[in-house]
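Engineer: Dropping the sequence and predicted coords here.
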Amino acid sequence: MKHIRNFCIIAHIDHGKSTLADRLLEFTKTVTNRQMQAQLLDDMDLERERGITIKSHAIQMDYLYKGEKYTLNLIDTPGHVDFSYEVSRSIAACEGALLLVDASQGVEAQTISNLYLAMNQGLVIIPVLNKIDLPGAMPEEVKDEMEDLLGCDRDDIIPASGKAGIGIEEILAAIIERVPAPKGNPDIELQALIFDSVFNSYRGIEVIFRVQNGSIRKGDKVKFVATGKEYNADEIGTLRLEKEPKDVIECGDVGYLISGIKVAREVKVGDTITHVDKPSKEPIKGFEEVKPMVFAGLYPVETSEFEEMREAMEKLQLNDAALVWEPETSAALGFGFRCGFLGMLHMEIVQERLEREFDMTVITTVPSVKFNVVTTKGNMLEVSAPSEMPEPNYIEWIEEPFIKAQIITKSEYIGPILKLCMDKRGLLKNQNYLTAERVELVFEMPLAEVVFDFFDKLKTISRGYASLDYELLDYRESDMIKLDVMLNGDGIDALSAIVHRTKAYEWGKKLCEKLRELIPRQMFEIAIQAAIGQKIIARETVKAMRKDVLAKCYGGDISRKRKLLEKQKKGKKRMRQVGSVEIPQEAFMAVLKIN
């Protein structure tokens, strides 16, 4: 055990995590020159196209240091805030973290929040100043920032460059000397923490785990504590670039397990693996539950594909534990799922992955939350979609969920953030300065205002610095109404929304304008209306395309032209009666782009 080191690389977006991981793999000769490519660990097409890391990737390296051979388990993590759950799970499987800071950009928002995640788990932090070979690098100023943030000695900061391969030896030496060997007792019952899983269509589900106590051998009968299911460990091994089967995985090491698990629901990330004959008394404390920030409906384009989509969602959830979902129905779109995401980027990525990896074309609806509706008969209903809302004359009052939102930001952004929160009907409860630069703001605000684009706006206003944490407080009575959208008099429930009365008129007007741009013109006129109950509050018209029937008619009396126009008018009338409107996918997302 004393020759094992488990560490992860954490940093803000684009500070060079994946590039540094490449250099470490090259330097320890884990990969040959032929296998090498830039951002080697980002194996998803989406990651390569966008140049971001979406999934954490674990890989094992061997390194000779002072004549002794060490096993290093490296986990490369994403930097974007929408994938911070991946980071928190990687941290749970490590004893140390390399904290990278870009020498030209300095300490940024995710640097701080990822650092706190690591410190709360008691990890040893090794500060690395990356990209020192850039012409715009400011190594001395950034070192000052890092000293303030970490309270470390200036000499502890390792100058490096992932691109040019500077400082790689020093980093490896620091990992071996500063990061403690895993603690754990190899002689007691097996306890292993599942921190990731992948679906393999040939071999079932591959579980990736870290052994905390005891050891696991090939062929052992193991049990997953949370689900209570038992399996045979058909194959275990370590994660190199390819999987490497082994006979035993010792205490403190990271490995994978294949036992032909077919059902995705049986594997929970954060669960504990133990032996069937000598089970461990208690599970390992896993990670905290994930908090979705945005809820939206995902529907298959063909209703008959509902079951396939359910399977696709289960397989995707294995690989992305931050995705939360439950089935729901809609009158306009049929059967689908209500999903919780960590942010707008997360929602976009999930939609893309469903289309690419599982060939599912999906329609996404308006994000929303759950409301409590008290009817005139005194019954209480839970309403999570506008289509479930009763008629206004049957409603006594409506309660909406309120949250306590804690925002940590730099002091220079307080003004715009206060304005944003007030616009979202927030009440400022507390404001306190953590340091001269950093402020904590505590608001009470409706969850419905937060799920839309609040988080994205907060990030934009504060240039990525503000961090948001929230907890549910209670339900409070609010003046909420259901805003219906009608096309040629037919209600479209997928476009309806539950909004506050003060915002209804503006919302309806903007939504109608947006839809007018997005809905293609037909041969008949389309009326787009927003209504509260029976009262129409806004209207836009998509004008009809018309054939030029007067083209062949030149000269002569006006009555000839009028005859042709009358004939066209009759035909149009007939069309309007049976005309149904095709709505493009963008129209369902129009609500998100209102502002």
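Structural biologist: Cool, got the structure. Numbering: from 1, shown residues only.
Engineer: Only C-alpha atoms from now on, for both contacts and neighbour counts.
Structural biologist: Will do.
Engineer: And for stretch 415-430, what's in contact with it?
Structural biologist: 440-446, 449-450, 458, 461-462 (C-alpha atoms under 8 Å, 6 or more residues apart in numbering).
Engineer: go with 6 Å
Structural biologist: 441-445, 449 (C-alpha atoms under 6 Å, 6 or more residues apart in numbering).
Engineer: Closest to Glu266 out of those residues?
Structural biologist: Glu449 (35.0 Å; C-alpha to C-alpha).
Engineer: Now do the residue nearest the centre of the chain against Leu428, distance only.
Structural biologist: Geometric centre of the chain, nearest residue: His346, 3.1 Å, by C-alpha atoms, centre = their mean. Per C-alpha to C-alpha, to the nearest Å, His346 is found 29 Å from Leu428.
Engineer: next, the one to line up against it:
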Amino acid sequence: MKNIRNFCIIAHIDHGKSTLADRLLDSTQTVTAREAQAQLLDNMDLERERGITIKSHAIQMEYTYKGEKYILNLIDTPGHVDFSYEVSRSIAACEGALLIVDAAQSIQAQTISNLYLALENDLEIIPVLNKVDLPSANPEEVSDDIVDLLGCKLEDIIHASGKTGFGVDKILEAIVERIPAPKGDKDEPLQALIFDSVYNPFRGIEVIFRVKNGEIRKGQKIKFMSTGNEYFADEVGTLKLNQVPKDVIGCGDVGYLISGIKEAKDVKVGDTITDAKTPTTQMIQGFEDVKPMVFAGIYPVDTEDYEDLRASMEKLQLNDASLVF
């Protein structure tokens, strides 16, 4: 456990979060040159086209520092204010956060709101000044703004550029040195936090979780505490660029779970997974039902298409549990 680091990235939209994540994946050789593409973790066409992260992703990197191997779990967070609950669950799965600020645009509202979420969860904050290679960059002034906001020292701020890869090595070293290793007891009953889920048309809902206490094994009978539903863990594993199946996900680590769940509403972000035979008595704090933020009225042009519309909405809901209709 002492060699695991779980961290997320906090930034305003368009401050270079996804590009910097690409550089981290390149530097740790998580991605081969053949697989590399811009905004690698944004896999929806809309995300790439608009340059925003809608669906958060988790990916595991391996990094060798001073002769020791470390496992770095990057838990990506969406950049938009309407996803504040999803962001809060991603943050709850981490021990540290990279606070990325654009050297040309300075600190923006989104950065501050997510920063407060991180500070509430006692995360170790590593400030990163991004896009320092731009002609319009103003590193001295923006550095002073960061010091005012965080109360850190000037030398704690890492200067970097996601475009050129400048400063990425320093970021990786800071993740290992400054972010604490996860706490937890592997002999306690299983307690794991669900912070994301993805719909796979062939295998059902894939649950992305972080183990707080205990460990989760392949074939184990598990229980979701908020719904009370029980399942068998058909497959567990870690998330590289592709899924890597494993027999056991240990305490403090991040992984995925496939157990043939068909309905997205059975998996609630923020819920606690525990062992069905020896359950834990406590849920992980902070769970709440997602509240809708954006409202829209949708009607078919032709009344005969009403059933088709409903079927389409149901399919869309499979992929995104935050949709309510």
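Structural biologist: Structure received. Here the structure is a predicted model, which is why all the values come from computation and not from measurement.
Engineer: one step back: hang on, the residue nearest to the centre of the first structure is in a helix, isn't it?
Structural biologist: Yes: assigned with DSSP: H, G, I helix; E, B strand; the rest coil, His346 of the first structure falls within a helix.
Engineer: In the second structure, point me to whatever sits opposite it in the alignment.
Structural biologist: Matched to the second structure by TM-score structural alignment, His346 of the first structure sits unpaired.
Engineer: How many residues are close by the closest residue to His346 of the first structure other than its chain neighbours?
Structural biologist: Using C-alpha to C-alpha, 6 or more residues apart in numbering and skipping the chain neighbours, the partner closest in space to His346 of the first structure is Asp82 (5.7 Å). Burial of Asp82 of the first structure is recorded as 19 neighbouring residues (other C-alpha atoms under 10 Å).
Engineer: What lines up with Asp82 of the first structure in the second structure?
Structural biologist: Match for Asp82 of the first structure (TM-score structural alignment): Asp82.
Engineer: what packs against the longest helix along the first structure?
Structural biologist: Identified as the longest helix of the first structure according to DSSP state H is helix 558-578. Applying 3 or more C-alpha pairs under 6 Å, 6 or more residues apart in numbering; DSSP states H and E, we find helix 558-578 of the first structure packed against no helix or strand.
Engineer: Leu150 of the second structure versus Glu173 of the second structure, what's the distance?
Structural biologist: 20 Å.
Engineer: before we move on, the earlier item: the residue nearest to the centre of the first structure and Gly340 of the first structure: what is the separation?
Structural biologist: 10 Å.
Engineer: now do His3 of the first structure
Structural biologist: 41 Å.
Engineer: Pick out whichever of those two has more residues nearby.
Structural biologist: Gly340 (25 against 15).
Engineer: what's around the closest residue to Ile284 of the first structure other than its chain neighbours, how many residues?
Structural biologist: With sequence-adjacent residues excluded and distances taken as C-alpha to C-alpha, 6+ apart, Ile284 of the first structure is closest to Thr272, at 6.1 Å. By other C-alpha under 10 Å, 27 other residues sit near Thr272 of the first structure.
Engineer: What residues does Thr272 of the first structure make contact with?
Structural biologist: Here Thr272 of the first structure is in contact with 192-193, 224-225, 283 (criterion: C-alpha under 6 Å, 6+ apart).
Engineer: can you pick the most crowded of the residues you listed?
Structural biologist: That'd be Ala192 among those, by other C-alpha under 10 Å, with 30 neighbours.
Engineer: Check the secondary structure at that residue for me.
Structural biologist: strand.
Engineer: Which helix or strand contains the residue nearest to it when sequence neighbours are not counted?
Structural biologist: Using C-alpha to C-alpha, 6+ apart and skipping residues adjacent in sequence, the residue nearest Ala192 of the first structure is Val211, 4.1 Å away. Take DSSP states H and E as the rule and Val211 of the first structure turns out to sit in strand 204-213.
Engineer: Mind reading off the mean deviation between the helix or strand just after that strand and the second structure?
Structural biologist: Going down the chain from strand 204-213 of the first structure, the next helix or strand is strand 216-217, by DSSP H and E. Its aligned residues in the second structure lie a mean 0.6 Å from strand 216-217 of the first structure after superposition (mean C-alpha distance after the TM-score superposition for the first structure).
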